[in-house]
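> task: produce atomic coordinates for the following.
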Amino acid sequence: MGNQFYKADVAIVGGGIAGIVSAIELLDQNKKVLILDRDDEENLGGLARWSFGGICMIGTPEQKRMKINDTPELALKDWTSFAEFEEDADWPKKWAEFYTYSSLEYIYEWLKNRGVSFLAMVNWPERGLFKPGNSVPRWHITWGTGHGLMEALINHMNEHPNRGNLTIHYNHKVEDLDSQDGEITGCHGLIEADQTKFRVESGAVIIAAGGICGDLDVVRKHWYKPWGDPPEKILTGSHKYADGGMHRSVENAGGNVTHLEKQFHYAAGIHHPNPRKPHHGLSLIPPKSALWVNAHGKRIGPIPLVTSYDTRYLVEQICKQPGKYSWQVMNRKIMERELAVSGSEYMTAFRDKKRLEVIKTLLFGNKKLTNRLLGESIDIVTANSVSELAEKMNELNGDQSVD
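The predicted structure is shown next:
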């Protein structure tokens, strides 16, 4: 089979949320659009499909109904307090200002007009520990989690009046960008299903290929230096194809790639019971009431680690501990009432839009999730005494670290 050739007004590398939103915007302008996605068709929507679907927005009707007094000015002040901007970080500062002043129009209204809805209850993310984080609740949970978010956007895209202008090719790995006289003219790569090569000619190329955290070697290369060496074991919840390859292509073409060390990691993760990629992890939303201890069973402190105030601080403190990992000790009641898994796969009541089950879970705890984790996870041990618990923790690690 010969090489494949495609032509479009705009080529989009990646069929996740950024690529699909870009395609919708371009279809609104009646452009000829080509999406090149490396994954299979059933995975269109990328990592966002597996997410919990929380979005930070300012001045929404949901906030107003809860009598949350929020403004772009307050949000920008909070962001600036928490962001650790460098003095010359002009573009990041401009982005923060644009986001806070435009989230109502460009995110909330845009999504609502395309079939996305949100829970009435606005939640707290990242309140800040030593300096102010979010002054008010701003975290809006998509009804149906990230799965519902992507279903709504994909349906909108497929039902678009200009859908005929859109072509989507799957199993297409873009390997590099093409240029002429200093301008990007397209891209080329490999159709992995049959090892056929392809080339694209387009007026513009949008890179929407995700971050770098799908490749843990790249993560370690760009690890945040103030945290010391990266942990020996890191789990990933990122998309397996978000490997930084297109970042390198952009850089080789003269593009400006910055801040790769500003990665957002989570402090509590366990191995995925049914991994879809190497080192696949589940990100836990840790209980506030749990006892957070290090590899030797010693409480991390003196300031106790508490989730949802400053996640980066939690990661920083754990990286200072022996082994650079932690345990959370809790009883079953705490587990049922407070423990959650971030994402659509385990938050099934939210994902499947079962209102009564969501209310029941909030009132009485999530026994279904607890039983599932206890039955599936290799990283959770249970015991009826402290000594038995320590023995099982040591047995799991294959050493005698815990006293």
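
> drop to CA atoms for contacts and neighbour counts, all remaining ones
Will do.

> burial count for Glu316?
By other Cα atoms under 10 Å, 17 other residues sit near Glu316.

> which strand or helix spans it?
Assessed by DSSP states H and E, Glu316 sits inside helix 311-319.

> ok, then the element right after that helix?
Downstream of helix 311-319, the next assigned helix or strand under DSSP H and E is strand 327-329.

> which strands and helices sit next to that next one?
In this structure, strand 327-329 packs against strand 291-293, with contacts taken as 3 or more Cα pairs under 8 Å, 6 or more residues apart in numbering; DSSP states H and E.

> check which helices and strands the strand it packs on is in contact with.
Judged by 3+ Cα pairs under 8 Å, 6+ apart, strand 291-293 is in contact with strand 327-329.

> to check against the first, give me the structure of this:
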Amino acid sequence: MTKQQVSFFWFRRDLRLEDNVGLFHALQSDYAVIPLFIFDDAILDSLPKNDARVGFIHESLAKINSQLQEIGSSLLVKKGKTIAVWESLIAEFDIKEVFFNKDYEPYAIQRDLAVSELLNSNKAIPHSFKDQVIFEEKEITKADGLPYTVYTPYKNKWLEKCKTMAPIPEYDASVHFSNFHKNSFAFPSLAEIGFEESPIKVKPHNLTKIGNYHETRDFPAVDSTSYLSPHLRFGTVSIRKLVNWAARKNDVFLSELIWREFFMQILYSFPKVINQNFKSAYDGIQWRNNEEDFKRWCTGTTGYPMVDAGMRQLNETGYMHNRVRMVVASFLCKHLLIQWQWGEAYFAEKLLDYELSANVGNWQWAAGTGCDAAPYFRVFNPDIQLKKFDEKGIYIRKWIKEFDLGYGQPMLDHAMARDRAIATYKEGILK
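This is a model prediction of the structure:
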């Protein structure tokens, strides 16, 4: 029996039909396009069965599937080891071309290389595209071609290059939707993938709150955040639409989007930062790494209200306000002298917007070990941060229900912890 000649578009971190570069090009293939998503066992096997991020991916895929059904198509959803899934698809279809958008994390690079080799060996042509960033890999470099390791000159070069493109072109694939393969693949339930509903949900994003982002972003009690970060992480929104919008509305918010790409190119250029200090001079620091202290930090029972409120918000919702993230990270690394890798791993487990490059970048920034990081002698005072950014205690009372009933004493004295941290860093930094 003759196998059907088709092309595939492989969804990964781009869970939308709108302004999707790889999809735009796929739909101009000479063959009908089957849209595909693979739940990768290599990723899923390490996650709890009620992981909220898997639920969000499933929900986003269901929306795409509904859109496809309106035009007589549907989404093919598979689960398994990625290579094994592609081997089964090659056996079932005469695959001519496969289109996908690039992913820049080390695991994804290796996965995509292996899949591309498999496709090529079976006379299927892989095509990859830039979609999740404005500038990728080596597009923003110093004059000598080396990557920037300081944010401000990177940002300036990024903005300069972006202005020559403004507005950034967007990709409307809807005019080619008739090229989707006509089919009715069964869409699996969350249970069929081996997962269950989580009480934690990803909130809808809200761009209307960004107009005065520069004025409100440091105050956690003011619910002024856009909740965009998980949507950016999984690509349910387009970075091009977002940057075009932010460039007109708010420079400070645009700077945050540039930080995202800065950390991505740091990870791409220096993959060791996943689990090693960017600044190797910090490798000699003698961390305390006390497990009981770490547990108190995780559970939000340190006795420092700003720290505890942040950790409880994270544990209950999968979110944490950005200002509070800096406070809790500094507290773990400086007050408790616990390695940043411990905190990074905990955030990776809990954050709905977990992004490897940003998580590693921000944790190393807080610890002082990263590129363009806070200096080691900068130690946030959680009480001063509370007075400055939650003066009326609205945020802490929301997350610490027992606060007004007589809250516990701090687990250690700030002045002592600060002096100890500075001395430990000073002694440990390799000359």
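
> what's the TM-score here?
TM-score of the superposed chains, computed with TM-score structural alignment, normalised by the length of the first structure, equals 0.33; 224 aligned residues with a Cα RMSD of 7.2 Å.

> how far away is Asn156 of the second structure from Tyr268 of the second structure?
Noted for Asn156 of the second structure: a distance of 20 Å to Tyr268 of the second structure, by Cα to Cα, to the nearest Å.

> who's more crowded, the two?
Tyr268 (20 against 13).

> check for me that that one belongs to a helix.
Yes: Tyr268 of the second structure forms part of a helix when assessed by DSSP: H, G, I helix; E, B strand; the rest coil.

> how near is it to Glu261 of the second structure?
With distances taken as Cα to Cα, Tyr268 of the second structure is found 10 Å from Glu261 of the second structure.

> swap in Cys162 of the second structure?
Cys162 of the second structure sits 13 Å away from Glu261 of the second structure, going by Cα to Cα.

> looking at the two, which one has more neighbours?
Counted by other Cα under 10 Å, Cys162 of the second structure and Glu261 do not tie: Glu261 has more neighbours, with 24 against 17.

> by contact count, what packs against the helix or strand hosting the more buried one?
Element membership for Glu261 of the second structure (DSSP H and E) is helix 251-269. Contact here means 3+ Cα pairs under 8 Å, 6+ apart; on that basis helix 251-269 of the second structure packs against helix 151-163, helix 213-216, helix 239-249, helix 356-367.

> and the helix or strand harbouring Val85 of the second structure, what's buried?
According to DSSP H and E, Val85 of the second structure maps onto helix 82-92. Neighbour counts over helix 82-92 of the second structure (16 or more other Cα atoms under 10 Å) mark Thr82, Ile83, Val85, Trp86, Ile90 as buried.

> neighbours of the residue nearest to the first one when sequence neighbours are not counted, how many?
By that I understand Thr82 of the second structure. Once flanking residues are discounted, Thr82 of the second structure sits nearest to Asp40: 5.8 Å by Cα to Cα, 6 or more residues apart in numbering. Other residues within reach of Asp40 of the second structure, judged by other Cα under 10 Å, total 15.

> how about the helices in the stretch 251-400 of the second structure?
In the stretch 251-400 of the second structure, the helices defined using DSSP state H, counting those that start in this stretch lie at 251-269, 291-299, 305-317, 322-330, 340-350, 356-367, 382-389, 394-399.

> switch these over to CSV; also include distance to Ser128 of the second structure.
Formatted as CSV, the helices of the stretch 251-400 of the second structure follow (distance: least, Cα to Cα, whole Å):
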stretch, distance to Ser128 of the second structure
helix 251-269, 17
helix 291-299, 40
helix 305-317, 35
helix 322-330, 33
helix 340-350, 27
helix 356-367, 21
helix 382-389, 44
helix 394-399, 44
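
> of the ones you listed, which is nearest Phe99 of the second structure?
helix 251-269 (21.7 Å; Cα to Cα).

> what inclination does the closest one have with respect to helix 356-367?
If you take axes from the mean of the first three to the mean of the last three Cα atoms, to 10 degrees, helix 251-269 of the second structure sits at 100 degrees to helix 356-367.

> all strands of the stretch 51-200 of the second structure, in order?
76-80, 94-101, 125-129 (DSSP state E, counting those that start in this stretch).

> ok, residues contacting the last one?
The reference is to strand 125-129 of the second structure. With Cα atoms under 8 Å, 6 or more residues apart in numbering as the test, strand 125-129 of the second structure has contacts from Val21, Gly22, Lys96, Glu97, Val98, Phe99, Phe100, Asn101, Lys102, Ser116, Leu119, Asn120.

> residues near the last one, how many?
In other words, Asn120 of the second structure. Other residues near Asn120 of the second structure number 13, with proximity taken as other Cα under 10 Å.

> skipping adjacent residues, who's closest to it in space?
Leaving aside its chain neighbours, Asn120 of the second structure sits nearest to Pro126 (7.2 Å; criterion: Cα to Cα, 6+ apart).

> what about Glu183 of the first structure, how many residues close to it?
Glu183 of the first structure: 11 neighbours (other Cα under 10 Å).

> contacts only, for it.
Neighbours of Glu183 of the first structure in contact, by Cα under 8 Å, 6+ apart: none.

> sorry, back to before: out of the contacts of strand 125-129 of the second structure, what pair is the most spread apart?
Val21 and Asn120 (21.7 Å).

> for the stretch 101-250 of the first structure, which segments count as strands?
Taking DSSP E, counting those that start in this stretch as the criterion, the stretch 101-250 of the first structure carries its strands at 118-123, 139-142, 166-169, 172-180, 183-191, 196-207.

> so which of those strands is the most packed in?
Mean neighbour count (mean count of other Cα atoms under 10 Å) peaks for strand 139-142 among the strands of the stretch 101-250 of the first structure, with a mean of 22.

> please identify the deepest-packed of the strands of the stretch 51-200 of the second structure.
strand 94-101 comes out most buried of the strands of the stretch 51-200 of the second structure by mean count of other Cα under 10 Å, with a mean of 22.

> just want the angle from that one to strand 125-129.
Using the same axes, to 10 degrees: strand 94-101 of the second structure against strand 125-129 is 10 degrees.

> strand 94-101 of the second structure packs against which elements?
On a contact count with 3+ Cα pairs under 8 Å, 6+ apart, strand 94-101 of the second structure meets strand 5-11, helix 21-26, strand 125-129.
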